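[1] what follows is a predicted protein model with its sequence.
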Amino acid sequence: MPRIISYTRYSSSKQAGGASYSRQVEAAKEWCEKNGYTLDERDRYEDLGVSAYSGKNAKKGDLFTLQSKLQSGEIEPGTILIVEALDRITREALPKAVNLLMGLANSGLTVVTLSDGRKWDTETMEDLGAFMTSVLTLYRGHQESEQKSDRVRKAFKKHRDEGLQQGFGSAPGWLTREDKHSPWKVDEPKAEIVRKVFELSAAGYGSKLIAKRAKDEGWPPPTRLREESEGWHAQMAGQILRNRAVLGEHQHRIRTHEAHAQSWAGFTVGEPIKDYYPRIISDELWNRARASIRTRAVAKRRDVHYYNVFSGLMYCGLCGAPIHRKSERTGHSHAQLQCSDKLAGKTECKTMAANRADPDILRAIYEYSIGALGSSSAAAVSADVEALEVAITEKLEECDRIADAVAKTGGRVQSFIKKSISLEDEVEALKMQLAEMREQQALLPANTVFDDAFLTEAMAYLYIPEDEAAKEKRAELHLKIARVVETIWLFSYDLAYIQYKDGAMQPVMLQHKQLPSRVNPNAKYHKPPKPRPVPEKPYWRAAMAGELLLPEARRASSFRKKKLKTLLLEYEEEAEERRYVDA
């Protein structure tokens, strides 16, 4: 007696509460009873809420598992597969649908469709009439889905074109409404949590640290979670911080299976719509948080307690490798500043006690900030913003002129098209630069980045372990330093050479190596220690003479930069191939 298995599928999770599932299961059992077979219920194949129109069930669903078992021999030839109809297996376009059905039959499987009582196997498919029937059935299933999809696309397009919200039921988790005709309302408790996320980000917290705090304090997630979700995680915090819906904006997207095949997020359609949702944060808070995120991107944050306030900024003055901070729970130095190449055994660069470098470097940054980053800095940023706005306006006017020229020539002049593409790229680059400048502008207070209590508070909290208040102060300190400083080159016990964001360079003499004295001057036979000669500082002397050569700081390349380099290489290779073919 052949083995009998069944395959059950419906397309949408909304159908879970209906009769589709139970109808298919019961129909399979009735067929087995009627024909004297026993259904193997231990090996069920079910794709619930999975589309056959997109082919997802055949690519990664239970149907894919079934095909894999057929190929491996786990499901023996002669097995009968019961389905309600062929469109439960596939609704893809005809070539793929026919190949799928033929593949199942050629693997030795007999497909029984309950809707018409037919059997589909290699013997049946050799009959021209039966084969044409299967083709027509598969074509009808695809056309039905295609027509439904087309109606939905047209309905959504109409709502987009008319600016209606009724057709779009999804919204951020901090918004609710009674029905699709009602306006969106803010869920204040959830909105307050979103504001906390932005405030913490603006204060220097990364996504992981925000998620950890949310878990520790039991914040309810302000997003729409799936049932299997475990709540807060770093990705959730990052998604909130990137979501412009907090400003009331909405970006329409095409989310068909064709679009999802190209990108998991689908394709954007049109320009972002302002005031689509109720706004829950200000532009000022958004810009502060975005600037903070951009600043923290100087290095991957592995130091979750922010002990290294120079993270991503300090490099070895001898070889250019990043300086790592190795914290110490005992001893007088609190931490050691070590060249990463020295840690890897590549160089013999000296290590330095952190407490002999931190005070001098922080004092230098503070003094420079007070002297050079006053109100004139804010004025300079405002002037740069205005200049960028003018440049963007001029580029857009030129784009319009080029577009007119392309229209008049009917696209026959390739140079116009290339120029138009080039101008659009330039405009996008200028817009990104303008956004960065506005973020920087939002960060500048009336006078300076640092206040008078900066140095005192910094030293007080710098070395306190496992204290939440100290960690917050260090995170804020790191953010302030990163907004001012570009690079710090460290020459252990000799010199720190600071390069600021505005291009200014500042040499800082560091304290020489000295262990704390264990001499007790009150002892009975105390003898004052002999004075020690002050060590030479050759790098400080070279800096003062203008002869110091600084190595290039070996910053970690971001994933985006690596990807762009790869794309550029591919583009150059394609261009070279085209030149070869043309020649």
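    The structure has been received and is ready for your questions. Residues are numbered from 1 along each chain as shown.

[2] CA only for contacts and neighbour counts going forward, please
    Will do.

[3] ok, the residue minimising distance to the centre of the chain - contacts?
    The chain has G238 as the residue nearest its centroid, 7.1 Å off, counting by CA atoms, centre = their mean. G238 sits next to S207 when contact means CA atoms under 8 Å, 6 or more residues apart in numbering.

[4] check which helix or strand covers it.
    Following DSSP states H and E, one finds G238 within helix 234-242.

[5] buried residues, that helix. List them.
    In terms of neighbour count (16 or more other CA atoms under 10 Å), helix 234-242 has its buried residues at M236, A237, G238, I240, L241.

[6] just checking, the fourth one touches V194?
    Yes - under the criterion of CA atoms under 8 Å, I240 lies in contact with V194, with a separation of 7.3 Å.

[7] try it against this one:
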Amino acid sequence: MPVAHSYIRMSRPEQMRGDSLRRQTENARAWASKRGITIDETLRDIGVSAYRGKNRTSGALAAYLKMVEDGRVARGSYLIVESLDRLSREAVLETMPRFIDLINAGIVIVTLMDEQEYSKERLTADWTPLILSIAIMARAHEESQTKAKRILASWDKKIAAASEKLVTRRVPAWIEVTDGKMILVPKRAETVRRIFRETAAGSGRRAVVKRLNADKVPSFQGKDGWQESYVAKLMANRAVMGEFQAYRRDASGVRQPVGDPVEDYFPAVVTAAEFHAARLAVRSRTAAPGRRGEDVTNLFLGLAKCAACGATMRLENKGPRSAGHRYLFCSKAARQAGCTNDRRWSVTEIEPKVLSALRNADLKGFGREDDAGLDAAAAALTADLDDARVRRERLLALVEDGDVAAVQRYKDLGKRVAELEREVGKAREAADAAGSSPTWQERSRRLAALIRGMQEAVGDERRSIRTEIAQLLRITLARVTFGQHRIAGHYHDARLRYRPDRVVARPGEALAAYQVTLFDDAPVILDDADIAALEDADGEGSRPLPARWRR
């Protein structure tokens, strides 16, 4: 049985406080009552824009169009709207096909403002109402387009003056605006600093959120406590350093950065070093996901690899009855899948030896490329981006004059600009992270202090120390390889490539330059010359035994 579906749309939720909702609802009810038709008032898109078709792709209108397409709306039913611009404010070529599809499906579109009814029967007999509908669609799109241009122009002026005055009163949750000035909210600012401290020390999002909720720290969003998703967003939000980045939506509705970020716009809540330390910790955890256990049982989680085949070293924990009996062994050898490295390394025995060796290792020769090189790379990409933007602006005039060939070049340059913007962002982050990360010497000193503290710590303090030690290992080492007799640490370095089965140096580079022996218990191997030396030795004339180590 045909029914009348009343479709109500408002671009902003604030319009609910005005007269728009009452007007649309009462007019639709009056029309249905006059016709004696049952009305369905469930079709509502509140706070949904029609300029780029969001209501058509994901709103209540999208659900209605799907019902019509599936035949779940009876032919002869009515779709009541205040005006055609409630259905869409897209360009005519985008709007008209959907309008015709509804008409051909037997739906009668009713517009209350101008009292028009668009049905297949009427338009078949008289096509002139189509001209009116096209004009209304075109006017709606032009109005939205003009409004959008005005808003963008106003926004561009605000962005240009961002370094001197407040752009918008919408600020991060740890900041408030008082007398036109932005200031930090003390308790919230301290909460943000706590999150970054704990993350940089090696705690994952789950652990951070659990502690915040356990300590009854007020959440910045709602009353349901802290969520992992919010902490994840906070870790990527450069506003904590005081940086402001303007965004606008492109033609497809996707948010894109506009212009360069404005530094020192917001009051900074953490330093650049603290921000990048936490970001580095987050990235390093991706190599070792999962829970760490009550005592961070495996400090080498995500790092331990078999020296023979490259497979992950598996941890076997015998449990509380055999305290301390934890072993690392090659997962491939355990499955008898072709690896001959059957050495089982006792974690209790090797852990202090490896940490001691790492603490005392000479790290001066290891590390990232110099900061100047990273800064130069970011500067070069920025220059390319500026050049691409200039060339695209020059093409715009040709595009507006109708040059068909220029249109494709303009689109290609648009893609190149977007690609360069992403590359510049990554390059800047790499340079910032390199400049803010601790030196190898600082890491060694911190590791030594943590090892000393771990010897007497218990409970939560011990877990916290072991968490930070594991984090230091992950940001310092790319992997730790376990062989039959030798444990080696391979340091992060831009000149190395890390494959699943081995570490590969660039051509002309010696791989040994990027690794250090952390433990070795290989037996002495004597050759004929050594044996002869022993046989000839007598008393004080004996020579020291040559040390030959099997590798």
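    Nice, I can see it. Being a predicted model, the structure only gives us computed values, none of them experimental.

[8] on that earlier part again, what span of structure 2 lines up against the helix holding G238 of structure 1?
    Mapped onto structure 2 using TM-score structural alignment, helix 234-242 of structure 1 covers residues 228-236.

[9] what residue of structure 1 matches up with F482 of structure 2?
    For F482 of structure 2, the residue aligned by TM-score structural alignment is L490.

[10] T57 of structure 2 pairs with which position in structure 1?
    Per TM-score structural alignment, T57 of structure 2 is aligned with K59.

[11] next one: G310 of structure 2
    Here G310 of structure 2 is matched to G320 in structure 1, going by TM-score structural alignment.

[12] tell me the secondary structure for that match?
    Secondary structure, DSSP: H, G, I helix; E, B strand; the rest coil: G320 of structure 1 is coil.

[13] please apply the same query to L100 of structure 1.
    Under three-state DSSP, the three-state class of L100 of structure 1 is helix.

[14] can you tell me what it aligns to in structure 2?
    Checking with TM-score structural alignment, L100 of structure 1 has R98 as its match.

[15] which ones are touching its match?
    When contacts are counted by CA under 8 Å, 6+ apart, R98 of structure 2 touches no other residue.

[16] pretty sure E439 of structure 1 sits against N287.
    Yes - counting by CA under 8 Å, E439 of structure 1 does reach N287; the two are 4.6 Å apart.

[17] how about the helices in the stretch 451-551 of structure 2?
    Along the stretch 451-551 of structure 2, the stretches classed as helices by DSSP state H, counting those that start in this stretch are 459-476, 528-536.

[18] hey, which of these is tucked in deepest?
    Neighbour counts (mean count of other CA atoms under 10 Å) averaged over each of those peak at helix 459-476, with a mean of 20.

[19] what are the contacting residues of it?
    The contact list for helix 459-476 of structure 2, computed with CA under 8 Å, 6+ apart, reads 200-203, 280-281, 284-285, 294-296, 299-300, 303, 443, 447, 450, 453-454, 491-492.

[20] for stretch 125-143 of structure 2, same thing?
    Y51, L84, D85, S88, R89, E90, A91, V92, T95, M96, Y118, L123.

[21] if you look at these, which of them are in helices?
    Per DSSP state H, helices hold the following members of the contacts of stretch 125-143 of structure 2: L84, D85, V92, T95, M96, L123.

[22] identify the farthest-apart pair in those residues.
    Taking CA to CA as the measure, those span a maximum distance of 19.6 Å, between D85 and L123.

[23] that older thread, in TSV: the ones in helices among the contacts of stretch 125-143 of structure 2, plus distance to L132 of structure 2 and neighbour count.
    Below are these laid out as TSV (distance: CA to CA, whole Å; neighbours: other CA atoms under 10 Å):
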residue	distance to L132 of structure 2	neighbour count
L84	11	22
D85	13	21
V92	12	18
T95	14	21
M96	12	16
L123	12	14
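
[24] and the gap between the match of L100 of structure 1 and A135 of structure 2?
    Distance, R98 of structure 2 to A135 of structure 2, using CA to CA, to the nearest Å: 16 Å.

[25] give me the neighbour count for the nearest residue to T347 of structure 1 once chain neighbours are set aside.
    Using CA to CA, 6 or more residues apart in numbering and skipping residues adjacent in sequence, the residue nearest T347 of structure 1 is D341, 5.7 Å away. Look at D341 of structure 1: counted by other CA atoms under 10 Å, it has 18 neighbours.

[26] map D341 of structure 1 onto structure 2.
    Matched across to structure 2, D341 of structure 1 falls on K332, judged by TM-score structural alignment.

[27] list the residues that contact that match.
    By CA under 8 Å, 6+ apart, the contact set of K332 of structure 2 is A311, T312, G338, C339.

[28] ok, the second one touching A333?
    Translated: T312 of structure 2. No - between T312 of structure 2 and A333 there is no contact under CA under 8 Å: 10.3 Å.

[29] neighbour count: these two, which is higher?
    Comparing T312 of structure 2 with A333 by other CA under 10 Å, the one with more neighbours is T312, at 22 against 19.

[30] so how far is R416 of structure 2 from that one?
    40 Å.

[31] report how many residues lie close to W345 of structure 2.
    Neighbour count for W345 of structure 2, taken as other CA under 10 Å: 21.

[32] that should have said S207 of structure 1, apologies.
    Neighbour count of S207 of structure 1, defined by other CA under 10 Å: 22.

[33] aligned partner of it in structure 2?
    Taking TM-score structural alignment for the superposition, S207 of structure 1 sits opposite R205 in structure 2.

[34] quick one: contacts for the nearest residue to its match once chain neighbours are set aside?
    Nearest non-adjacent residue to R205 of structure 2, counting by CA to CA, 6+ apart: E228, 5.5 Å away. Contacts here follow CA under 8 Å, 6+ apart; on that basis E228 of structure 2 touches R205, R206, V209.
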